[in-house]
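Visitor: Pasting a predicted model and its sequence here:
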Amino acid sequence: MPRPVRGRDGAGGMPYIPPSISFCRNGSPFMHNAARLQAAIELLAEIEAVPRPADGTASAYFRDRRFIGSKDRRAISDRVWGVLRRWAKLTWWLHWGAMRTGRDIKLTARHRVLADLMITDHLKADEDLIGLFTSDRHCPDRLSNSEMAIARAIQGRPQWSKDMPPAVRFEVPDWIWSRFAGLYGEEAERELSAMLDEAPVDLRVNTLKTDRATAAAALEAEGVRVEPTRLSPLGLRVRSGRVNLGGLKLFNDGLVEVQDEGSQLVALLTDARPGMAVVDFCAGAGGKTLGLAAAMANKGRLVACDVSEGRLERSAVRLKRAGAHNVTRRVLSSEQDKWVKRQARTYDRVLADAPCTGTGTWRRNPDARWRLTAEHLEDLKGRQASILQSAARLVKPGGRLVYATCSVLPEENRGQIDAFLAQHAETFRLKSVGEVWAEVIGSPTCPGDGETLRLTPCRDDTDGFFVAVLERTA
């Protein structure tokens, strides 16, 4: 499909509007359903083709197509993320339909969107598809005989089938299903089912500027219905559907920040206090850095480190908006940067939120499960071990190293801690997360066994997180 011409035409100086765009009575543009469908196919194909996360690809796609209005973006995104969440089942049905009709098919984004229309939207092949696949400009090409045959074969089929293997039913790669079964046992199906749901929107209240009750009242006044999060004393969960946070005064003034409840707990359990020297060793775009700065009440020294200068630059905007003034940003060449050696044993708290598989965030990032390979996991395990070893050098005697991931896989979590303690038994000990929780959070009691923290979407309705607190003893 040729892409719409960008910029202005040569005659009247008006922005180019594709013919598949119409206008509402109030003058705002909207796309016909067929054009939305083609845009979804385009975007899904780009997500498949590039290695970056789907949300980044989608942002770039819409940024390059300013003529697409907010309602159309929502419709296109809903289709694409729906296909990503149902990827394995749609693929299974397409193969089933191809076998049943004796067709040879090489699956593309177009085929998966077609299957979603038949399986999820329950369209009728000979009635509904003709008006969508028209070959008109900015609309999907007409269906081939093979595509129509497969569409007819899978028409009316349910999303789930008893013939589907567990990995297909629960939308995970085959190689990882056994790992989940070993981790959760009889609860594996419930845990994986919870990961198929869409994650809620959680906000962290910025205590540098307000408190939770005041923020909740202000959000309600702006038409956003919220409720306190169950575990985090700083969280508010949005209950009024999707919200354009960028249009909220409370957000733009830095009184609230988008952050999953589990991620809020990671920052809280670091137990950073006013006047301390603290390092956020893998700071990224600064979500947990903001929580640490608030816990320190802008008093003390907080260093946000990362190997990506771009991520740290993006954090600068958030820090300024939040009014966090005690943060120094430092780009590291690697976890073994010479700065670490120079700063050895000088920090009270070091948070190492290590790069990981992100299996705990699959509700938000459904494409991530299909990018994960066994080889990638092995590479990450090596990097996590290296980060732990290096970050430990920064901790002063009596200080703490907090290791965290947004993964639920044991080899990235307790496995890393056990391996580290086996090498550092004389200098570090595992401090009970339950004890830290009681001191910092109090009520409700810490979920799990208290030795380390393991959050899951099913049990805790947060992203999956792991937290361990290590204390330097010598």
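Guide: Received it, and whenever you're ready, just let me know what you need.

Visitor: When you work out contacts or count neighbours from here on, use the C-alpha atoms and nothing else.
Guide: Will do.

Visitor: The longest helix seen in the chain: how far from the chain's middle?
Guide: In the chain, taking DSSP state H as the definition, the longest helix is helix 374-392. Helix 374-392 sits 20 Å away from the centroid of its parent chain (Cα atoms, centre = their mean, to the nearest Å).

Visitor: in it, what counts as buried?
Guide: Counting neighbours by 16 or more other Cα atoms under 10 Å, one finds that the buried residues in helix 374-392 are 377, 380-381, 383-392.

Visitor: and after that helix, which helix or strand comes next?
Guide: Sequence-wise, the next helix or strand downstream of helix 374-392 (DSSP states H and E) is strand 395-405.

Visitor: structure B:
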Amino acid sequence: MLPAARIEAVIELMAEIAASERPAEAVVSAYFRSRRYIGSKDRAAINTRAYRVIRTYHRLGWHIARAGAEVNARTLVIADLMFEREHSLASLESVFSGERFMPEPLSAEELKLAKALDRQNLLHPHLPLREKTECPDWAFESLERSFGAAYEAELEALHAPASVDIRVNTIMAARDNVLAKLKKDGFEAEAGKLSPVAIRVAGRPQLSQHEFYKNGTIEFQDEGSQMIAVFAAAQPGTQVADYCAGAGGKTLALAAAMENKGRIVALDVLGDRLEKAKLRFRRAGVHNIETHALGEPGDKWPKRHKNYFDLVLVDAPCTGSGTWRREPDRRWRQLGPALEELLETQRAVLESAQRLVKPGGRLVYATCSF
């Protein structure tokens, strides 16, 4: 693809992300699946620019509005091009030529925007703190209050792309052996600093094609998420419920900690997610996991399992602010009024889950929010 065609692809992609309720990652995946002709280098370039625009969305938007232009897919990409110093005004107009596969010509408003941003810096001296730190309106006051003097540094840390963390399935192999093999295969990898089963791999490795992923020896999972299972400390031979199991990542971590002994019930209100999770369970060689979809009319399962489990893990629905580094678009998808509904959901989930814990058992409650 020509550079201009890549830019047009980013504009298309940003428009689709803005129009969709799905996470950006899902939109990006669908975009490339429907365009198999786009090669790996072009996909990487398009993906890099699109995510850079998402990560700097608030800052770009401030500059665009300040110049009197509308914030949309085209103006966001134009602003990104100008701040990256990739084009002069003349070369920018040649890119936006309207020729086949290239962006439509710049409008008068877009040309005015490009001129206003020419040789400007993204971190403008008058840029408000909220925009500078890419913090949504609904979270700004509470996070500034919580972090205090460390607020700016904490939010700045969320701007960088996330690392690639994997969890070693200790049912299959030991971490040291997996780490040694990955290094031998040319991956720049190191043991995690917190989780005893984590490995961090540098760059953007294609591990989904590696034998370890295909045979269930490794799973993609942030080290922070792995630590939830570490703190839960599920023991072999016990009865465990993963109350908001979702795609089953933490369920698998619990199963490995239990050495495939005992019983885990993966619970979720979304039955289709549990069905997909079963594929992961089989690939990982796990046979102590059952699944149950909650919320069906007349469902007697919760009542039958009252005071039953040694351990109940609740990874509750939340704002996901702790995942902003990996899912930068998520900070713009949670609106203020929905927070109260989310709190009610969390209360209801906790109330239901605690009934499953037997006397002397433990309930572990976790969120991926600050």
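Guide: Received it, and whenever you're ready, just let me know what you need. Note that the structure is a prediction, hence the values are computed from the model and not measured.

Visitor: so the longest helix of structure 1 versus strand 395-405, what angle?
Guide: Using axes from the mean of the first three to the mean of the last three Cα atoms, to 10 degrees, the inter-axis angle of helix 374-392 of structure 1 relative to strand 395-405 is 160 degrees.

Visitor: For helix 374-392 of structure 1, grab the matching residue range in structure 2.
Guide: The alignment of helix 374-392 of structure 1 onto structure 2 (TM-score structural alignment) covers residues 336-354.

Visitor: likewise stretch 164-173 of structure 1?
Guide: Counting by TM-score structural alignment, stretch 164-173 of structure 1 corresponds to 127-136 in structure 2.

Visitor: residues in contact with the matching stretch?
Guide: 55-59, 62, 123, 137, 140, 152, 155-156, 331-332 (Cα atoms under 8 Å, 6 or more residues apart in numbering).

Visitor: In PyMOL, select just the buried ones from the residues you listed.
Guide: Selection of buried members from those for PyMOL, criterion 16+ other Cα under 10 Å:
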select buried, resi 55+56+57+58+59+62+140+152+155+331+332
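
Visitor: From the contacts of stretch 127-136 of structure 2, pick the one nearest G224 of structure 2.
Guide: L155 (17.0 Å; Cα to Cα).

Visitor: That closest one pairs with which position in structure 1?
Guide: Checking TM-score structural alignment: L155 of structure 2 goes with L192.

Visitor: Check the gap between the nearest residue to its match once chain neighbours are set aside and R190 of structure 1 for me.
Guide: Using Cα to Cα, 6 or more residues apart in numbering and skipping the chain neighbours, the partner closest in space to L192 of structure 1 is F170 (5.9 Å). Counting by Cα to Cα, to the nearest Å, the gap from F170 of structure 1 to R190 of structure 1 is 10 Å.

Visitor: who's more crowded, these two?
Guide: F170 (24 against 14; other Cα atoms under 10 Å).

Visitor: Can you get me a residue count around the equivalent of F83 of structure 2 over in structure 1?
Guide: F83 of structure 2 maps onto I119 in structure 1, with residues paired by TM-score structural alignment. I119 of structure 1 has 21 neighbours, counted by other Cα under 10 Å.

Visitor: what does G398 of structure 1 give?
Guide: G398 of structure 1 is flanked by 15 other residues according to other Cα under 10 Å.

Visitor: Ok, the one 5 residues further on next?
Guide: Y403 of structure 1 is flanked by 26 other residues according to other Cα under 10 Å.

Visitor: do the same with the one 3 residues further on
Guide: By the measure other Cα under 10 Å, the count of residues near C406 of structure 1 is 28.

Visitor: buried stuff in the match of stretch 164-173 of structure 1?
Guide: R130, E131, K132, T133, E134, C135, P136.

Visitor: Over to stretch 271-290 of structure 1?
Guide: Residues 271-274, 277-290 are the ones in stretch 271-290 of structure 1 that count as buried (16+ other Cα under 10 Å).

Visitor: same deal with stretch 358-369 of structure 2?
Guide: Neighbour counts over stretch 358-369 of structure 2 (16+ other Cα under 10 Å) mark K358, G361, R362, L363, V364, T367, C368 as buried.

Visitor: The fourth one maps to what in structure 1?
Guide: The pairwise alignment with structure 1 assigns L363 of structure 2 to L401, based on TM-score structural alignment.

Visitor: pretty sure its match contacts R345?
Guide: No: in this structure, L401 of structure 1 is not within contact of R345 by Cα atoms under 8 Å, at 11.2 Å.

Visitor: Need the overlap of contacts for these two.
Guide: Both L401 of structure 1 and R345 are contacted by V395, under the criterion Cα under 8 Å, 6+ apart.

Visitor: Output the residue interval of structure 1 matched by the helix or strand encompassing L60 of structure 2.
Guide: Element membership of L60 of structure 2 [criterion: DSSP H and E] is helix 57-66. Using TM-score structural alignment, helix 57-66 of structure 2 corresponds to residues 87-96 of structure 1.

Visitor: Give me the mean deviation of the matching stretch from structure 2.
Guide: Mean deviation of stretch 87-96 of structure 1 relative to structure 2 after superposition (mean Cα distance after the TM-score superposition for structure 1): 1.0 Å.

Visitor: Stretch 453-462 of structure 1 maps to which residues in structure 2?
Guide: Alignment of stretch 453-462 of structure 1 against structure 2: no match, by TM-score structural alignment.

Visitor: starting at the chain centroid, how far to that stretch?
Guide: Computed by Cα atoms, centre = their mean, the chain-centroid distance of stretch 453-462 of structure 1 equals 15 Å.

Visitor: Would you mind measuring from the closest residue to L236 of structure 1 other than its chain neighbours to K288 of structure 1?
Guide: Of all residues not flanking L236 of structure 1 in the chain, P228 sits nearest, at 4.6 Å (Cα to Cα, 6+ apart). The gap separating P228 of structure 1 from K288 of structure 1 is 19 Å, by Cα to Cα.
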